[in-house]
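Trainee: Next input, structure requested:
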Amino acid sequence: MPGLTHFSDSFWGTGFTSSAGFDALVQRMNEGKKLSRELEDYFRQRGKLESSYSQDLMKLFKSLKMKEVVDTIEKTWNSIKAEVEKMAESHSKAASSFQKQSEEMKKFAEVQTVKKRQLEDHVKRYQQNKNNMYTKCMNNKKNYNQKCQERDTAKSVFEANRQSVTITAKELEKLRMKKEKSEEEKSKADLAYQSSLDALEHARMEWENAFQTACNEFQSLEEERIAFMREEMWKSTNIDSLTAVSVDESSETIRKVLETCQVEEDISRFIEKCKTGQERPAKIQYENYYGNVPVENNVKSHATPPANRAPQPIPSQGTRPAPPQSRAPDARIVDVEQDSMYSTIDSSDSTYSTIDSSARITPIDDNQLYHTLEMSDDTGTVVSPMSYSGMCTVVHPYVAKNASELTVTTGSKVIFVRNMANGFIQVVEEGTKKYGLIPERCVQKFEVPKQNQENPPLIDFL
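Mentor: As a prediction, this is how the structure comes out:
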């Protein structure tokens, strides 16, 4: 501890009219008052924050609906929601405590302010009186010194002229009267000076006693303020600790419930309760859109061969001559008469079709063959390969190099018609319905769809 512990021993000064010690004490009191207001404001704001947070937690709790306990994770979630309500209550209690501290701090500061104002006014009154007496005393002292000088001058002049033989009695009498008057004025000034000194000393003693009392009271108020603020800060820290302990207890409750949560157990329980089976859906098979479309006006229906009939190969029409390398192979369209005999290929009973050898083959001009989708027989009936061809997707673009070929782009759809030599195939473009040749590598691999229709097509390509 420092050597000086009392205000009454530490705030004096040698200057008679100096108020440095009193001013220092007043400044300290004002700083304490400001600090008290800041602490009061802190408690009030903390109370508002805790209250707002508590209300928000309570709103959150009310918005959460308790789940019917199914598995351990639902049980944990219900525990969290229940602990949220406890946390909201803890923060609500903290808000009330901070608000109470704010009110107590305000009352304490008001009481101290009143006491300090009274002490300040009391000391200032005696200090002002002391200063006034000092000023009056100094004026009387100045007047006294002046009168003394005048008296000494008058006496010297009178004594000098008294020895002179040339001065008249009348003039000498005037000098004597002036000397006596200066003696009288000097005595009066001396009496006033001494009286003012007595009054000044009395004022000084009163001021000293008042300031001594004020120092003791100021020290008492300051000690009380520091002790009170320290206690209130301690209380606020305890409030935070209690709130934190309450929140930690809620968190510990949640952790204990979480320890019982088992992933495998919840998964197994859900499977046993809601399982729908282990068999997966079968693969969806491709169905050709043109597989079951009948060809009208140029076909004749025939019954499907019996299922126990052995499959028969299609009769060969002879070896096709290889086309010249400089151009695409010639294409021919087979026109089938109304009375042509045929049978269909049935994949379900492994039966293959045969084509009557009486079918007539008619050569068609290349431009007519590759640049149109529609083809006619002798009767003018239109026969479209779309009724029985497979659908493909172009994966590489190709630009036609002659009139027999077809320009295609990546992603376009084409209908396969037949294989040609030199790696070319005949196709029909789905959108434009243009007919021509493209390299086989330009299309995605495909399978010719199975024929499931009752009446098979009558047209084939050589």
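Trainee: use CA for all of it now, contacts and neighbours both
Mentor: Will do.
Trainee: from what I can see residue 189 touches residue 150, true?
Mentor: No: judged on Cα atoms under 8 Å, residue 189 makes no contact with residue 150 at a distance of 11.7 Å.
Trainee: Residues contacting stretch 187-195, please?
Mentor: Stretch 187-195 has contacts (Cα atoms under 8 Å, 6 or more residues apart in numbering) with 137, 140-141, 143-144, 147.
Trainee: and the residues you listed, which of them are in helices?
Mentor: Taking DSSP state H as the definition of helices, the contacts of stretch 187-195 contribute 137, 140-141, 143-144, 147.
Trainee: Tell me how far residue 109 lies from residue 271.
Mentor: Residue 109 is 68 Å from residue 271, where distance means Cα to Cα, to the nearest Å.
Trainee: Show me which of those two is the more surrounded one.
Mentor: Higher neighbour count among residue 109 and residue 271: residue 109, with 19 against 11, using other Cα atoms under 10 Å.
Trainee: For the more buried one, list the residues it contacts.
Mentor: Counting by Cα under 8 Å, 6+ apart, residue 109 touches 33, 36-37.
Trainee: next up, for comparison:
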Amino acid sequence: MTGSLFKANFWNTDFLSTIGYDSIIQHLNNGRKNCKEFEDFLKERAAIEEKYGKDLLNLSRKKPCGQSEINTLKRALDVFKQQVDNVAQCHIQLAQTLREEAKRMEEFREKQKLQRKKTETIMDALHKQKITYYKKTMDAKKTYEQKCRDKDEAEQAVQRNANAANPKQQEKLFVKLATSKTAVEDSDKTYMQHINTLEKVREDWQSEHIKACEVFEAQECERINFFRNALWLHLNQLSQQCVTDDEMYEQVRKSLELCSIEKDIQYFVNQRKTGHTPPAPIMYENFYSSQRNAAPQGKTTGPNVARRGPLPVPKHLPEDPDYSLVEDYTLLYQ
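Mentor: Next up, the predicted model:
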């Protein structure tokens, strides 16, 4: 595990490079983004579960389902509707649970963000300080090197004019040489001071870099553990919902086991029966026979109004022109 520590693997030989630190920060940013994505996933899943629960609830409460059934099958259907209602309520509750899990993920993410901000603020300041003092040190080095070249040129000038007859010119060269030596000494001191300051800055940066690596590694371990546990818990919640659904549906299956075809048939017969005797056959009735048999035997009936009597016997011969008249009766319509 020692070889995998952040503090042992994110350095660079370039003094101004922050590639190791930037690599860690990028990884942590990706981790925070992943947490946000899972948080959004939970919220979306919660919305789906809530919609499913509410739709199932409306279906259970508003949609008829065998409402005219009777006896044991009716009781089984009542259990079915109730358990569907319970399943719907459970999914709505699961939606609320998932939103609470998403909230916990958000709080964890924000907590890590605040913790990181303290370390990042320190490191950003040290990076700027290191760059600033590095530039100052390099400028001091350039000045020092230039003063050294100036001194070397002054020494060479003195040597070239050592045998010159002009004492005033030689004196001028010696003054320039002395001045250049003083400038070299001053620039050398300044350069050394910047080197010492830069080294102090480098040591501070290096120490804080190690601390930052330890903090960031601890955060990443915590994040992976939290994310893993959150996902594990989410799956457990979904599995438990499946178990709960099945338990509720098992209640329906048990009620269906109590459903009796014979009992339901007998219950229907007892509640709705209309009689034991079927209708008698419809017999043929002769119209004329029914008329003759209408009066009881031994009694004289009055004139049969339903039938015209026999025609009277004519008193005249057929050749008689008055044949169409029978006493006062005529066949002609008046």
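Trainee: After superposition, what's the TM-score here?
Mentor: Once superposed, the chains reach a TM-score of 0.77 (TM-score structural alignment, normalised by the length of the second structure), with 289 aligned residues with a Cα RMSD of 3.1 Å.
Trainee: now, which of the ones in helices among the contacts of stretch 187-195 of the first structure sits nearest residue 254 of the first structure?
Mentor: residue 137 (83.7 Å; Cα to Cα).
Trainee: Check whether that closest one really touches residue 196, as I assumed.
Mentor: Yes: the pair residue 137 of the first structure / residue 196 is scored as a contact, 4.8 Å apart, by Cα under 8 Å.
Trainee: all helices of the first structure, in order?
Mentor: With helices called from DSSP H, the first structure shows them at 20-63, 72-162, 169-259, 263-274, 366-370.
Trainee: and the fourth one, how far from the second structure on average?
Mentor: By mean Cα distance after the TM-score superposition for the first structure, the fitted helix 263-274 of the first structure averages 4.7 Å away from its aligned residues in the second structure.
Trainee: which parts of that helix are buried?
Mentor: residue 266 (16 or more other Cα atoms under 10 Å).
Trainee: what range in the second structure matches stretch 194-205 of the first structure?
Mentor: Aligned using TM-score structural alignment, stretch 194-205 of the first structure spans residues 192-203 in the second structure.
Trainee: on average, how far is that stretch from the matching bit in the first structure?
Mentor: With mean Cα distance after the TM-score superposition for the first structure, stretch 192-203 of the second structure averages 0.7 Å from its match.
Trainee: what's the offset of that stretch from the middle of its chain?
Mentor: With Cα atoms, centre = their mean, to the nearest Å as the basis, stretch 192-203 of the second structure stands 54 Å off its chain's centre.
Trainee: now swap in stretch 241-253 of the first structure and tell me
Mentor: 27 Å.
Trainee: what range in the second structure does that stretch sit on?
Mentor: Using TM-score structural alignment, stretch 241-253 of the first structure pairs with 239-251 in the second structure.
Trainee: That stretch vs the first structure, average offset?
Mentor: Relative to the first structure, stretch 239-251 of the second structure is 1.0 Å off (mean Cα distance after the TM-score superposition for the first structure).
Trainee: Please spell out which residues along that stretch are buried.
Mentor: Quick answer for stretch 239-251 of the second structure (16+ other Cα under 10 Å): 241, 244-245, 248-249, 251.
Trainee: now do stretch 13-20 of the second structure
Mentor: residue 20.
Trainee: so that stretch corresponds to what in the first structure?
Mentor: Going by TM-score structural alignment: stretch 13-20 of the second structure matches residues 14-21.
Trainee: Now do the matching stretch: everything it contacts.
Mentor: 10-13, 130-131, 134.
Trainee: let's see it at 7 Å
Mentor: Identification of contacts with stretch 14-21 of the first structure by Cα atoms under 7 Å, 6 or more residues apart in numbering yields 11-12, 131.
Trainee: Need the residues you listed in CSV (columns: neighbour count and distance to residue 226 of the first structure).
Mentor: Converted to CSV, those look like this (neighbours: other Cα atoms under 10 Å; distance: Cα to Cα, whole Å):
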residue, neighbour count, distance to residue 226 of the first structure
11, 17, 20
12, 16, 24
131, 19, 34
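Trainee: which one of those residues is nearest residue 25 of the first structure?
Mentor: Of those, the one sitting nearest to residue 25 of the first structure (Cα to Cα) turns out to be residue 11, at 8.0 Å.
Trainee: residues contacting residue 267 of the second structure?
Mentor: residue 71.
Trainee: Against residue 260 of the second structure, how distant is it?
Mentor: In this view, residue 267 of the second structure and residue 260 of the second structure are 10 Å apart by Cα to Cα.
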